[in-house]
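Novice: build me a structure from this.
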Amino acid sequence: MTAWPKVSIGDLLRRSDEPAEIDAAVEYHEVTIKLWGKGIVSRGKVRGSDVVSARNVVRHNQLILSKIDARNGAIGMVPPELDGAIVSNDFPSFEFRDPGRCNPAFIGWLVRSAPFVELCRSASEGTTNRVRIKEERFLAQEIALPPLSHQHAIAASLDALTDKIRQVEAHLDAADAASADLLLSLHHQHAAGRSVRLGDVMDLHEVDEPITPAGTYPQVGVRGFGGGLFAKAAISGTDTTYRAFHKLYEGAIVLSQVKGWEGALARCPADLAGWFVSPEYRTFRCRPDRAHSEYLGEIVRTQWFWQKLQDATRGVGARRERTRPEQFLNIEMTMPSLDDQRRIVEVLRRMSPLKERHDAIRQANAALLPATLERIFTEPQ
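Specialist: Predicted coordinates:
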């Protein structure tokens, strides 16, 4: 098969500088760009009277990038719902010179690929924390551009693949929701109205590890919405301003003070015991004669519990205050007896192999699209 011809980005795109005429009485969507090809989204609406510096207008199917984070995949096509949104000069936008030469959907997929992100890195320069993409260098970069008919076919195939991935995720979400419903049904049935305060069944228990310059500390993060704990890269004692980390132990309930209200809390499994979290994460230990850590580890992953956390903190959305340990321990909730907790844990353990298979499918599903993009836009055509 003949290789796709090479063209410079500047042959396909030109800078769009449409100044925004701001009306003080009108609200405008402000645009932000998610990293790693996750899309162009609205940062929220701003009233014209609150816009204090010059803005440009972006249009549907323009390419837009972040000068600072294009090297981290902050680049994409403007979706139709953000046509007419406004951006600062840190988000230059580009329009097609000849719409008949490029399929915007194809370019939208191309810029999400790892090879294109690497291209953006090579077009960026600067010192640490001040690396920015250089527009002239970016437009001079070359890409392989197939015939228009191939572009349409590739975009359609990737659209279809994405739809299949969404269907699989929806199926897994439904199965997980059914599992959570079963857990809560058993929880309320066996609790029979018995209510406890969390502080009566668990305690704040933190194992502090003083940080030394020569030390190395493998880190753990907490995903929101019940996503659990995950391992992060280790950092050295010279790379942090904290004086101490909290050392994890098996069974600890780990709470993000910042995002706990949206489900960023989880039970520490055995394989992450001995790892570390920053002081922004608080750890709680179940009283063994009153609460089963595996049981509470499942309960805190439910939306039912997240609502209780939201009720325990003040504020709205990103302005919600941190969840303090005393707020967490003051939550009141129904709770089965310890013997019933153990029985429910046995039911959950029998379901564990199915959940593990679902997790494996999710991981494979998440890797499918990036791998496909890399294959299409890296291998010789």
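
Novice: C-alpha from now on. contacts and neighbour counts both.
Specialist: Noted.

Novice: my guess is Arg197 meets Met333, correct?
Specialist: Yes. In this structure Arg197 lies within contact range of Met333 using C-alpha atoms under 8 Å: 6.5 Å.

Novice: so Asp289 touches Asp339, yeah?
Specialist: No. Asp289 sits out of contact with Asp339 when judged by C-alpha under 8 Å, with a separation of 10.0 Å.

Novice: of those two, who's got more company?
Specialist: Each of Asp289 and Asp339 had its neighbours counted (other C-alpha atoms under 10 Å), and the higher figure belongs to Asp339 (13 against 9).

Novice: ok but the more buried one is inside a strand, no?
Specialist: No. Assigned with DSSP: H, G, I helix; E, B strand; the rest coil, Asp339 falls outside any strand and is helix.

Novice: how much space separates it from Trp4?
Specialist: 67 Å (C-alpha to C-alpha, to the nearest Å).

Novice: over to Trp306?
Specialist: Relative to Trp4, Trp306 is positioned 51 Å away (C-alpha to C-alpha).

Novice: neighbour count for those two, which is higher?
Specialist: Neighbours per residue (other C-alpha under 10 Å) separate Trp306 from Trp4, with Trp306 holding more: 21 against 13.

Novice: for the helix or strand encompassing the more buried one, what is the distance to the chain centroid?
Specialist: Following DSSP states H and E, one finds Trp306 within helix 303-312. Here helix 303-312 is found 21 Å from its chain centre; the criterion is C-alpha atoms, centre = their mean, to the nearest Å.

Novice: please generate a structure for the following sequence too, so the two can be compared:
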Amino acid sequence: MPSFPLIPLGELLTYAPDPHGVEPDRDYPIAGVYGFGRGMIQRAAVTGREMAATQLFRIRAGQFIYSRLKSFEGAYAIVSPEVDGYFVSNEFPTFDLHHEQLEPGFLGWYFRQNRVWRQLASGGKGIGARRERLHPRRLLDHAIPLPPIEQQRRIIAKLDGAALQLKTLRWTADTARAELNATMEAAFRKVIAGAPRVAIGDVAPILRRPVELESNGVYAELGVRSFGKGLFKKPDVIGGELTWQKPFRIHCGDIVFSNIKAWEGAFAVAKPEHHGKVGSHRYLTCVVDTRNATPNFLWYFLQSDAGLAQVQAASPGSADRNRTLSQRKLAAIEIPLPSMDAQFWFDDLQQKASDVQAGQRGVAGELDHLIPALMHQVFE
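Specialist: Predicted structure coming up:
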């Protein structure tokens, strides 16, 4: 916005703390500020005797607020009506706006730009600048391009309208995704109705393929994301740099389990692009007998509520890092095994659903760039 004058925020905002002593028997609804320009946090009320603070600060709708400690990650906001009258600590400086010059919505959108967060954070000193608290004086010295008030309102209307459309599109996509998942679950229940149950070890036994390491060898390593989100490429490893690690080879069609995170869905089917890569000794590979089962059908069952419950039961332990998947218990997990025709039919349905979801992700990716592009157009 080079055609508009740069005005220091000190000429547009007034520091406006509203301190209140904490009374032991009084309830105090507490607010906070989300990072990355996501607005206000609305927390439950806390009684005075439950907190260590002796003083809190009341905030009002329409004020500008930020977190001293989290300013580097975009913890700036206009106080929303939902938290009008709530309280914050002294870590959240609050300001009144000069409304004859500045619209709250305009300032709110301006502070959703990460380039602005970076500019303010760069005023710190040394490597740890991003961790230093932003002083109100530093904020008030920051100058913003300021169009006339009517143009500010037009800008707000444009960005608010785009944000509302984006929210509607996301809601529609989420609804469609939920309906698709429900359809898949219903189809799966129909396919497995009356099917015999067998131990997974009978149709997909554990098989590990040790890698003979060469000191100068470079090995493409894979990891497994939790919650059924697939395999991912890790940095390559050099054979001579490995000490206690023992990599194993992965082949296309393997069901690859993280033996420490399987309980939260960290297992996936290896695809053609994963063939020949390696996983550490913390991963187990089940090789499916494709005469009796398909990898994707087994994966779907294991990711279902019934299947995941068995995986969790096969991963004893109370702490996350100690919930190690037992090879013996994994092999004993019971799976429904309908005919191969039924499995092929369901796999085809899975593929169609996956294609639809991939399209939705592509649209979502484009939508993610919509607001930043508009903000760039408006402010830069």
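
Novice: superposed, how do the two chains score by TM?
Specialist: Overlay of the two chains. TM-score (TM-score structural alignment, normalised by the length of the second structure): 0.73; 358 aligned residues with a C-alpha RMSD of 4.6 Å.

Novice: just to revisit the earlier point, report the buried residues of the helix holding Trp306 of the first structure.
Specialist: Neighbour counts over helix 303-312 of the first structure (16 or more other C-alpha atoms under 10 Å) mark 303, 305-306, 308-310, 312 as buried.

Novice: got it, and stretch 340-350 of the first structure?
Specialist: Buried residues in stretch 340-350 of the first structure (16+ other C-alpha under 10 Å): 340-342, 344-345, 348.

Novice: closest to Ala233 of the first structure out of those?
Specialist: Minimum separation from Ala233 of the first structure among these (C-alpha to C-alpha) is found for Leu348, which lies at 31.0 Å.

Novice: now do that closest one against Ile299 of the first structure, distance only.
Specialist: 11 Å.

Novice: what's the answer for Gly73 of the first structure, then?
Specialist: Separation of Gly73 of the first structure from Ile299 of the first structure (C-alpha to C-alpha) stands at 36 Å.

Novice: quick one, which of those two is more surrounded?
Specialist: Taking other C-alpha under 10 Å, Gly73 of the first structure and Ile299 do not tie; Gly73 has more neighbours (25 against 19).

Novice: isn't that one up against Trp109?
Specialist: No. Contact criterion C-alpha under 8 Å: Gly73 of the first structure and Trp109 do not qualify, at 11.9 Å.

Novice: immediately after the helix holding Trp306 of the first structure, which helix or strand?
Specialist: Under the assignment DSSP H and E, the closest C-terminal helix or strand after helix 303-312 of the first structure is helix 325-329.

Novice: which strands and helices lie in contact with that next one?
Specialist: Helices and strands touching helix 325-329 of the first structure, as assessed by 3 or more C-alpha pairs under 8 Å, 6 or more residues apart in numbering; DSSP states H and E, comprise helix 198-201, strand 202-204, helix 303-312.

Novice: now do 10 Å
Specialist: Helix 325-329 of the first structure sits against helix 198-201, strand 202-204, strand 281-286, helix 303-312, with contacts defined as 3 or more C-alpha pairs under 10 Å, 6 or more residues apart in numbering; DSSP states H and E.

Novice: which one of the ones you listed lies nearest to Leu158 of the first structure?
Specialist: Among those, helix 303-312 sits nearest to Leu158 of the first structure (C-alpha to C-alpha), with 32.9 Å.

Novice: residues in contact with the closest one?
Specialist: By C-alpha atoms under 10 Å, 6 or more residues apart in numbering, the residues outside helix 303-312 of the first structure that reach it are 177, 180-181, 184, 225-226, 259-265, 298-300, 316-317, 320-321, 323-324, 326-333.

Novice: one more time with 6 Å, if that's ok
Specialist: Helix 303-312 of the first structure has contacts (C-alpha atoms under 6 Å, 6 or more residues apart in numbering) with 261, 263, 327.

Novice: buried ones among those?
Specialist: Using 16+ other C-alpha under 10 Å as the burial test, the contacts of helix 303-312 of the first structure include 261, 263 as buried.

Novice: ok, of the contacts of helix 303-312 of the first structure, which one's closest to Arg282 of the first structure?
Specialist: For the contacts of helix 303-312 of the first structure, the nearest to Arg282 of the first structure is Gln327 (12.1 Å; C-alpha to C-alpha).

Novice: returning to what we had before: output the buried residues of helix 303-312 of the first structure as CSV; include the columns distance to Cys120 of the first structure.
Specialist: Compiled in CSV, those are given as follows (distance: C-alpha to C-alpha, whole Å):
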residue, distance to Cys120 of the first structure
Gln303, 39
Phe305, 43
Trp306, 39
Lys308, 44
Leu309, 41
Gln310, 40
Ala312, 44
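
Novice: what is the most widely separated pair among those residues?
Specialist: Gln303 and Ala312 (14.2 Å).

Novice: chain neighbours aside, what residue packs nearest to Lys34 of the first structure?
Specialist: Excluding the flanking residues, the one nearest Lys34 of the first structure by C-alpha to C-alpha, 6 or more residues apart in numbering is Ala74, at 5.6 Å.
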